[in-house]
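Engineer: predicted structure and sequence below. I'll ask about it afterward.
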Amino acid sequence: MTIADVAAAPRRRPGADVPPERVPSIRRYAMTAPTFFTVEYAINPWMDTSVTVDTHLAFNQWETLRQTYKELGHAVELIEPIVGLPDMVYAANGGMMVNGKAVTARFTYPQRAGESAAYAEWMTRHGYRPADTRHTNEGQGDLLVVGSIVLAGYGFRTQRQAHDEIAAILQMPVVSLELVDPRFYHLDTALAVLDATTIAYYPPAFSDPSRTKLLELFPDAIEVGSADAYVLGLNAVSDGLNVVLPAAATGFAEQLRTAGFRPIGIDLSELLKGGGSVKCCTLEVHP
């Protein structure tokens, strides 16, 4: 499916009473426990070094997320956390794996640079040959697969020039989207992939041209309001039916139900102190 195919795909008629039937599929995820999680520096607007972090609570919340995936039938593999890398729990930023190919993250901030080698080593052990980019890219934080295209964010962390490199490495069409609100510093904080043709997003997080692009590609996308966006409600993971999302995003959960999805709220409030939630903690290994 190309970008043109996505735009031409059949859409649910706006206002239709009966939502389409949603079908889940088994997914493969990689996660890193928050063993060393803390907020010892501030590299996004969510982080405040004066706020105390309860590591035990963070681990319990993370474990609830992991168990939820397992109860849904998904495969969850664990990546060993490394002392001195407190943000390694946000596994989604570690890179991208799809179509048998892998891209290693190149982080913007030196505090997270050590994570690249750790995730690249894990990819290599699992049979990938991860490729590097010359420009910064922060993995699935800014690279989201929708069907057979990649939506790619830029503006705060991933550089726009990296999108061309990633398209060449993955041999997939890449759609560039500009983020303009620093609170939504990664694409996965402002946009959620729900299935191969369906997304949800927070329009004010994007530039005008990028909003236009999203409307053209996904005219029936779910537009989420500020109250849900400001609790990182869009930092969600979907298997095509079940959508695991922050428990505080109650409005978005109702929108999902109306659209035929099954929302599952998870409290990751402790990990939100570092600027991440469900999707940030989940590196999906795409087929």
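Structural biologist: Thanks, I have it.

Engineer: rest of the way, CA atoms for contacts and neighbours
Structural biologist: Will do.

Engineer: any idea where the strands of the chain begin and end?
Structural biologist: 28-31, 75-78, 95-98, 101-104, 143-146, 149-154, 174-178, 191-195, 198-201, 222-223, 237-238, 242-246, 262-266, 283-284 (DSSP state E).

Engineer: second one coming, line it up with the first:
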Amino acid sequence: MRTARTRHYLMCRPTYFDVVYSINPWMDPSKPVDTRLAISQWENLREVYLGLGHTVDTIDPVPGLPDMVFAANGATVIDGRALVARFRDAQRVAEGPAYHDWLRDNGFTDLRTAGAVNEGEGDYLLAGDWLLAGQGFRSDPRSHEEAQEFFGRPVVGLTLVDPHYYHLDTALTVLDERTIAYYPAAFSPGSAAVLRRLFPDAVLATAEDAAVFGLNAASDGRNVVLPDNATGLKDQLRARGFHPVGVDLSELLKAGGSVKCCTLELRGAAT
């Protein structure tokens, strides 16, 4: 039996969501974006979390920051300590101070803005005692040492090789403390070997499910919220005793984001 554990999430309403620049292969400014639909899909995701018993806080969106909806990129919060992101791309740099100020104003006094480029939980995923850390497209490998020193947890560096899976959370999801799901082809051979060694019982996603961002998911240990059209992955999760909860975030996928991208987990009480 899988056991659900209530989570504390931070989200940002996509009031100003749009695709007006391109910093990943999913973004095409020539394609129209329906901001009202994006808001409706986001509201549904928030309601799903609340229905599962989770706590959801929200940060006010900032005009001129269309990607701020992707709250997972804003910071990494573990044991009440917050390492605020330092973004690679100029279009998103101002998001870091916005998340820093929210965390400070909401009681997270043990916080630091990263010195090396890292994009929060986009590239940092906590799996038991391990902090899995992506590199290759966004986060600087030097950020891994910084995170290990700040959080006091062992960091496992993983190299991404497919630009469509530019953040770790697009190619891997943590299902519980001992179980992950991932798309092997998104990783370098050495990193894929590390994942096989650390997680021999992992769920392996197909190319089809990875391509609809099925791995950009959020799990509470039992309930796994993920894109509804990742049908094969949902079947695999059911077979492992998880309860998949499908949602439609197709409008946000136009910017290269989905469930996890919209969801920053606040682990540990603010101090």
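Structural biologist: Yep, that arrived. As the structure is a computational prediction, the values presented were derived from the model and not from experiment.

Engineer: between the strands of the first structure, which one is nearest to residue 274 of the first structure?
Structural biologist: In terms of CA to CA, the element of the strands of the first structure nearest to residue 274 of the first structure is strand 242-246, at 14.4 Å.

Engineer: Provide the aligned range in the second structure for the closest one.
Structural biologist: Counting by TM-score structural alignment, strand 242-246 of the first structure pairs with residues 223-227 of the second structure.

Engineer: JSON lines please, covering the strands of the first structure and showing mean neighbour count.
Structural biologist: Output for the strands of the first structure, formatted as JSON lines (neighbours: other CA atoms under 10 Å):
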{"stretch": "strand 28-31", "mean neighbour count": "20"}
{"stretch": "strand 75-78", "mean neighbour count": "15"}
{"stretch": "strand 95-98", "mean neighbour count": "24"}
{"stretch": "strand 101-104", "mean neighbour count": "24"}
{"stretch": "strand 143-146", "mean neighbour count": "22"}
{"stretch": "strand 149-154", "mean neighbour count": "25"}
{"stretch": "strand 174-178", "mean neighbour count": "21"}
{"stretch": "strand 191-195", "mean neighbour count": "24"}
{"stretch": "strand 198-201", "mean neighbour count": "21"}
{"stretch": "strand 222-223", "mean neighbour count": "16"}
{"stretch": "strand 237-238", "mean neighbour count": "24"}
{"stretch": "strand 242-246", "mean neighbour count": "25"}
{"stretch": "strand 262-266", "mean neighbour count": "20"}
{"stretch": "strand 283-284", "mean neighbour count": "24"}
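
Engineer: show me the one of those strands that comes nearest residue 255 of the first structure.
Structural biologist: Closest among those, once you apply CA to CA, is strand 222-223, at 7.4 Å.

Engineer: average offset of the closest one relative to the second structure?
Structural biologist: On superposition with the second structure, the mean distance recorded for strand 222-223 of the first structure (mean CA distance after the TM-score superposition for the first structure) is 0.4 Å.

Engineer: Provide the aligned range in the second structure for that strand.
Structural biologist: Going by TM-score structural alignment: strand 222-223 of the first structure matches residues 203-204.

Engineer: residue range for the longest helix that the first structure contains in the second structure?
Structural biologist: When the first structure is parsed with DSSP state H, its longest helix is helix 55-71. Aligned using TM-score structural alignment, helix 55-71 of the first structure spans residues 35-51 in the second structure.
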